[in-house]
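Participant: what would the 3D arrangement of this be:
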Amino acid sequence: MHAIIILESTMKAEAISPVILLNPTDNVGVARKAIAKGTDMTTDGGMVTARADVPSGHKIALRAVAPGEPVLKYGQVIGVATVAIAPGDHVHLHNLAMQESHVTHHFAQDARTTPLLPEDQRRSFQGYVRPDGQVGTRNFIGIVTSVNCSATVARAIADHFNRGGGLDGYANVDGVVALTHGTGCAINMRSEGYLYLQRVLAGYARNPNFAGILFIGLGCETNQIDPIVAKFGLEEGPHLRTMTIQNLGGTRKTVEIACDIIREMLPQANAVQRSAQPLAGLKVALQCGGSDGYSGISANPALGHAADLIVQHGGTAVLSETPEIYGAEHLLTRRAATPEVAQKLMDRIAWWREYTQRNGAELNNNPSHGNKLGGLTTILEKSLGAVAKGGSMPLEAVYEYAEIIDKTGFVFMDTPGYDPVAVTGQVAGGCNVIVFTTGRGSVSGFKPAPCIKVATNSQMYEHMSDDMDINCGDIVQGTDTIEAAGKRIFEKILAVASGEHTLSEDYGFGDNEFVPWQIGAVT
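Facilitator: The predicted model follows:
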């Protein structure tokens, strides 16, 4: 049974207990709040006395676990005991270790037709229709740099408009975004990294949150603009222009000419108006970062419920971060629409095993320091919580990094677990809204896509209230439900897609989180 379903029923039964039992088969529970040593607690397994202080969000043993025996959470294995664990022990890095994932994978076993609502019952949002039929949630002008050497010029052009009054009189334009990065030259043109960079740049040029795009290169770089335009079927015209600094005679002339070009784009961009659009035009990126022990209990399953609603209303929900589904991918292969979709997911897992091995790393490099402080011990544990963002709909497709997302419904994109790189791939694929759950606190923005921040616990939500848009912490306390919180997230997505600002947008965040995935040698 899926962990989320178990969680919903168990949470209600355990609402008054200081320990959350997520599945009847689990031998650990999660501390609803900090538990002091010596505290007596009644659980489904009987009375347990805390043998040590257990921080909030951390695990406490409910039964004895012998060395080498599996530790179960969500009804799934999250690691093995390294020493004897007694009931009431704090279970974390000192007595729980990662083990290789050996879960059984069933392909398309739970495949079913996505239960879309009748068209007359589906919700809509107010979006910007683009000439290619895509729908934007924001109205930016983008400056795409082919190489790091054109980054300074691109930022100078963007600053002229965003800070120098260049947008005065264009209230319907959200801003000018300089998409700068640290690569573009000294890179193998036959490498995965080069392909990914080209996909990202072309994908951003096509993202519907841009009303116009200006490509700027230096001129002599490996990553030439013209081949990108030709390879990905981009068409130069009023909405897409290209230039190189060397051809134009240097930085000053390039800035002047580029500003003139953007001034030509602005009147038409400003004239575009929002109109009611079906959710088929909405692609929502599902993300989590700075996770804690509550992520898989509150915000992630709530976002999963919201993702189900998006899909039922005809939209697309995009899960990513392949290293953070490792050990939980069997929950997705069961839901694959076809065996071929399941196999593609397994192929990407296999690629990651080889990739980490050849780089002297391992998939359990994650959880991060902050994740561990929040109560997460192994990547298996984190993955089981992270995959809850994907809800329960059939998995319709698996995409490689930055590929264009051309199917509606619930889909997966192969990305690293590093949030800026992951979101960059999703936005390149066409995502026009980001929902980002966090237990430790995140302050990122991801222009041109608005980013909704969802807190997993109330303490962090209150402490970082200037940055958090939604609180799911009451689920942990038993005073809110996953369904109710998921409905709030769904309504927030529609409001933001229709123009309501997120807190990160109010602060202007999002200029520094464009991070294409760099793979391969720099020579």
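Participant: hey, let's count contacts and neighbours off CA atoms from now on
Facilitator: Will do.
Participant: ok, the closest residue to residue 192 other than its chain neighbours to residue 142 distance?
Facilitator: Sequence neighbours aside, residue 519 is the residue nearest to residue 192 in space, at 6.4 Å (criterion: C-alpha to C-alpha, 6 or more residues apart in numbering). Separation of residue 519 from residue 142 (C-alpha to C-alpha, to the nearest Å): 25 Å.
Participant: go on, residue 190?
Facilitator: Separation of residue 190 from residue 142 (C-alpha to C-alpha): 27 Å.
Participant: neighbour count winner among those two?
Facilitator: residue 142 (27 against 8; other C-alpha atoms under 10 Å).
Participant: pretty sure the more buried one is touching residue 179, no?
Facilitator: Yes - counting by C-alpha atoms under 8 Å, residue 179 is a contact partner of residue 142 at 7.1 Å.
Participant: quick one, strands of the stretch 251-400 of the chain?
Facilitator: 275-278, 283-288, 316-319, 395-399 (DSSP state E, counting those that start in this stretch).
Participant: same for the first one, what does it pack against?
Facilitator: Read it as strand 275-278. strand 124-129 (3 or more C-alpha pairs under 8 Å, 6 or more residues apart in numbering; DSSP states H and E).
Participant: equivalent analysis for the last one, please.
Facilitator: The contact analysis (3+ C-alpha pairs under 8 Å, 6+ apart) places strand 395-399 against helix 339-358, strand 409-413.
Participant: which ones are touching residue 299?
Facilitator: 437-438, 454-456, 471-473 (C-alpha atoms under 8 Å, 6 or more residues apart in numbering).
Participant: returning to what we had before: among the strands of the stretch 251-400 of the chain, which is nearest residue 370?
Facilitator: strand 283-288 (13.0 Å; C-alpha to C-alpha).
Participant: to which secondary structure element is the closest residue to residue 63 other than its chain neighbours assigned?
Facilitator: Computed as C-alpha to C-alpha, 6+ apart, the closest residue to residue 63 that is not its neighbour in sequence is residue 87, at 4.7 Å. Applying DSSP states H and E as the criterion places residue 87 outside every helix and strand.
Participant: burial count for residue 87?
Facilitator: Neighbours of residue 87 under the rule other C-alpha under 10 Å: 19.
Participant: quick one: contacts for it?
Facilitator: Neighbour list for residue 87: 48-51, 60-64 [criterion: C-alpha under 8 Å, 6+ apart].
Participant: relative to residue 68, how far out is it?
Facilitator: Distance from residue 87 to residue 68, by C-alpha to C-alpha: 16 Å.
Participant: second input sequence below; structure requested for side-by-side comparison:
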Amino acid sequence: MDQPVDQPVIRIHPADDVVIARRQLMSGTALPGEGITVSGLIPPGHKVAVRAIAAGAPVRRYNQIIGIAKQPIAPGQHVHTHNLEFSSFERDYAVGQNAQATDYVMPPATFDGIVRADGRVATRNYIGVLTSVNCSATVARAIADHFRRDLHPEALAPYPNIDGVVALTHGGGCATASDGEPLQVLRRTLGGYARHANFAAILVVGLGCETNQIAGLLEQEGLAAGTQLHTFNIQDTGGTRKTVAHGIELVQWLLEGANRVTRQPVPASHIMVGLQCGGSDGYSGISANPALGAAVDLLVRHGGTAILSETPEIYGGEHLLTRRAVSQAVADKLLARLRWWERYCERNDAEMDNNPSSGNKAGGLTTILEKSLGAIAKSGTTNLIDVVEYAQTVKAKGLVFMDTPGYDPVSATGQVAGGANLICFTTGRGSAYGCSPAPSLKLSTNSALWTRQEDDIDVNCGTIIDGTESIAEVGRRIFEQMLVTASGRRTKSEEHGYGQNEFVPWQLGATM
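Facilitator: Presented below is the predicted three-dimensional model:
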């Protein structure tokens, strides 16, 4: 990344077989320092071969294998789906080889947080309306819509310290086994949201006859109805109209108490950030992801926590994480989740290389190996402290891995259920996303996206590609954005009202 700005390509590692186009390259373009000439059209963010590669030979980027050549590739040719394919290979897990002591910053940075009565620290102050089943979704939305600032600005005008009333609905809750893992995972997810510090109070609305009985949800999650947690069913309350009215009345009663909060300086150790990337491109692993990784390293040094997820999108690069694991047990937990995914794909006639998406490929990514290596860069260089299952409460400080699908809404929902009070989301193609009740910072991988879609992007990391900032400099900027966002400054996605529709619990198993 220390090449001159006017260099048409980026070389990541001296041993790489490919370089990355900074801009669209025409056939005949000479590549200074590489001693080759481009053959054919190379889109921005895509790969150019810098040496002859035989058919069946591995191809390296980041000095790591990203696939094998399907046919002979000549220097200067475009390397993509037409001549590069996924192939499994043996990986050296070298558990703990790169683990190192953390150099903590004392005293740590601070942000202005909301300290709850029980000591938990919030970055936002919402009232939430959860549902036990899809059948109560319409009622939950009607309750929350009564307090929407864009529809009824007068409803929350007297309560300036409340960020909003949100309905988080889902498509499950019935037609599943009453004692199976799918219901347990849904309840764990709902329980995590019910306990989330960013909610001043919660309503849980049910139908009454569903499999996911509210009483069972409370029992599994160790929750109890009280001043800040109210539950009721449509069938018991007397139907839709009466239930909506009851919910509105309850929220109205809760608003005054929820509004009585103040922000105060608290250590950055109270920040737990979920790491996401969506709509990735060929620049993701060069700019936004490593810059976010640099910010994660800073956050961990200040005592905070980061959650890396999307298990299918670390596949093939997991050896980079096991080398940073603090113990064999932590590494074994990570590898066990990957083996589970292999069996899961086999049962469903799928393959791990079904990922990347068409948009990822248009942006320059070819195989899941290449995508995974770039995605792991979000985690920085700090130690891997723990591995947890989907939506489990994260208790460790430092870098934690949570097993989730790669689909962004499902993955981030699990992270927030686990306790994330901030999301950092990198994108190269321009994802639109929010995640109530946790604010979501969007980071662009390239300046063209920033220029085109600034309305949705909070931080431009394309300056790394442009050569005007280093990864460390942008990482510092992201860390500072974490602090001001946790202190209450609204993100672009919050301004647009994203966050309710993006609540998507992971649906496991058969729907009966």
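Participant: one step back: how near is the residue nearest to residue 63 of the first structure to residue 69 of the first structure?
Facilitator: 14 Å.
Participant: how about residue 467 of the first structure?
Facilitator: 41 Å.
Participant: these two: which has the busier surroundings?
Facilitator: The residue with more neighbours, out of residue 467 of the first structure and residue 69, is residue 467; 23 against 17, by other C-alpha under 10 Å.
Participant: and the lengthiest strand in the second structure, what other elements does it pack with?
Facilitator: Ranked by number of residues, the top strand in the second structure under DSSP state E is strand 199-206. Packing contacts for strand 199-206 of the second structure, counted by 3+ C-alpha pairs under 8 Å, 6+ apart, involve strand 126-131, strand 229-233, helix 240-259.
Participant: picking that back up, can you redo the strands of the stretch 251-400 of the first structure as TSV with distance to residue 133 of the first structure?
Facilitator: Shown next, in TSV, are the strands of the stretch 251-400 of the first structure (distance: least, C-alpha to C-alpha, whole Å):
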stretch	distance to residue 133 of the first structure
strand 275-278	11
strand 283-288	14
strand 316-319	16
strand 395-399	21
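Participant: mind putting the ones you listed in CSV, distance to residue 101 of the first structure and mean neighbour count included?
Facilitator: Converted to CSV, the strands of the stretch 251-400 of the first structure look like this (distance: least, C-alpha to C-alpha, whole Å; neighbours: other C-alpha atoms under 10 Å):
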stretch, distance to residue 101 of the first structure, mean neighbour count
strand 275-278, 41, 15
strand 283-288, 22, 28
strand 316-319, 21, 29
strand 395-399, 21, 24
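Participant: these: which one's closest to residue 29 of the first structure?
Facilitator: Short answer: strand 283-288, nearest of the strands of the stretch 251-400 of the first structure by C-alpha to C-alpha, at 22.1 Å.
Participant: which residues of the second structure does that closest one align to?
Facilitator: Strand 283-288 of the first structure lines up with residues 272-277 of the second structure when matched by TM-score structural alignment.
Participant: got the contact list for residue 320 of the first structure?
Facilitator: Here residue 320 of the first structure is in contact with 286-287, 412-417, 422, 426 (C-alpha under 8 Å, 6+ apart).
Participant: select, out of the strands of the stretch 251-400 of the first structure, the one closest to residue 363 of the first structure.
Facilitator: strand 283-288 (17.1 Å).
Participant: now that closest one on the second structure. Mean distance?
Facilitator: Its aligned residues in the second structure lie a mean 0.5 Å from strand 283-288 of the first structure after superposition (mean C-alpha distance after the TM-score superposition for the first structure).
Participant: and that strand with strand 409-413, angle?
Facilitator: If you take axes from the mean of the first three to the mean of the last three C-alpha atoms, to 10 degrees, strand 283-288 of the first structure sits at 60 degrees to strand 409-413.
Participant: wait, which of the contacts of residue 320 of the first structure is closest to residue 5 of the first structure?
Facilitator: Of the contacts of residue 320 of the first structure, the one sitting nearest to residue 5 of the first structure (C-alpha to C-alpha) turns out to be residue 286, at 19.5 Å.
Participant: picking that back up, give the next helix or strand downstream of the longest strand of the second structure.
Facilitator: Next element after strand 199-206 of the second structure (DSSP H and E): helix 214-221.
Participant: name the residues of that following helix that are buried.
Facilitator: 214, 217-218, 221 (16 or more other C-alpha atoms under 10 Å).
Participant: before we move on, the earlier item: and the helices and strands packed on strand 199-206 of the second structure as a markdown table, adding distance to residue 188 of the second structure?
Facilitator: As requested, those are exported to a markdown table (distance: least, C-alpha to C-alpha, whole Å):
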| stretch | distance to residue 188 of the second structure |
| --- | --- |
| strand 126-131 | 13 |
| strand 229-233 | 16 |
| helix 240-259 | 23 |
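Participant: which residues touch the residue most central in space within the first structure?
Facilitator: With distances taken as C-alpha atoms, centre = their mean, residue 287 lies nearest the centre of the first structure, 2.1 Å away. If you count contacts by C-alpha under 8 Å, 6+ apart, residue 287 of the first structure has them with 319-320, 389, 419, 423, 434-437.
Participant: equivalent analysis for residue 20 of the first structure, please.
Facilitator: Here residue 20 of the first structure is in contact with 11, 14, 29-32 (C-alpha under 8 Å, 6+ apart).
Participant: ditto for residue 474 of the second structure
Facilitator: If you count contacts by C-alpha under 8 Å, 6+ apart, residue 474 of the second structure has them with 291, 461, 464.
Participant: so the nearest residue to the first one once chain neighbours are set aside is in which element?
Facilitator: Closest residue to residue 291 of the second structure apart from its sequence neighbours, by C-alpha to C-alpha, 6+ apart: residue 475 at 4.5 Å. Under the criterion of DSSP H and E, residue 475 of the second structure resides in helix 471-486.
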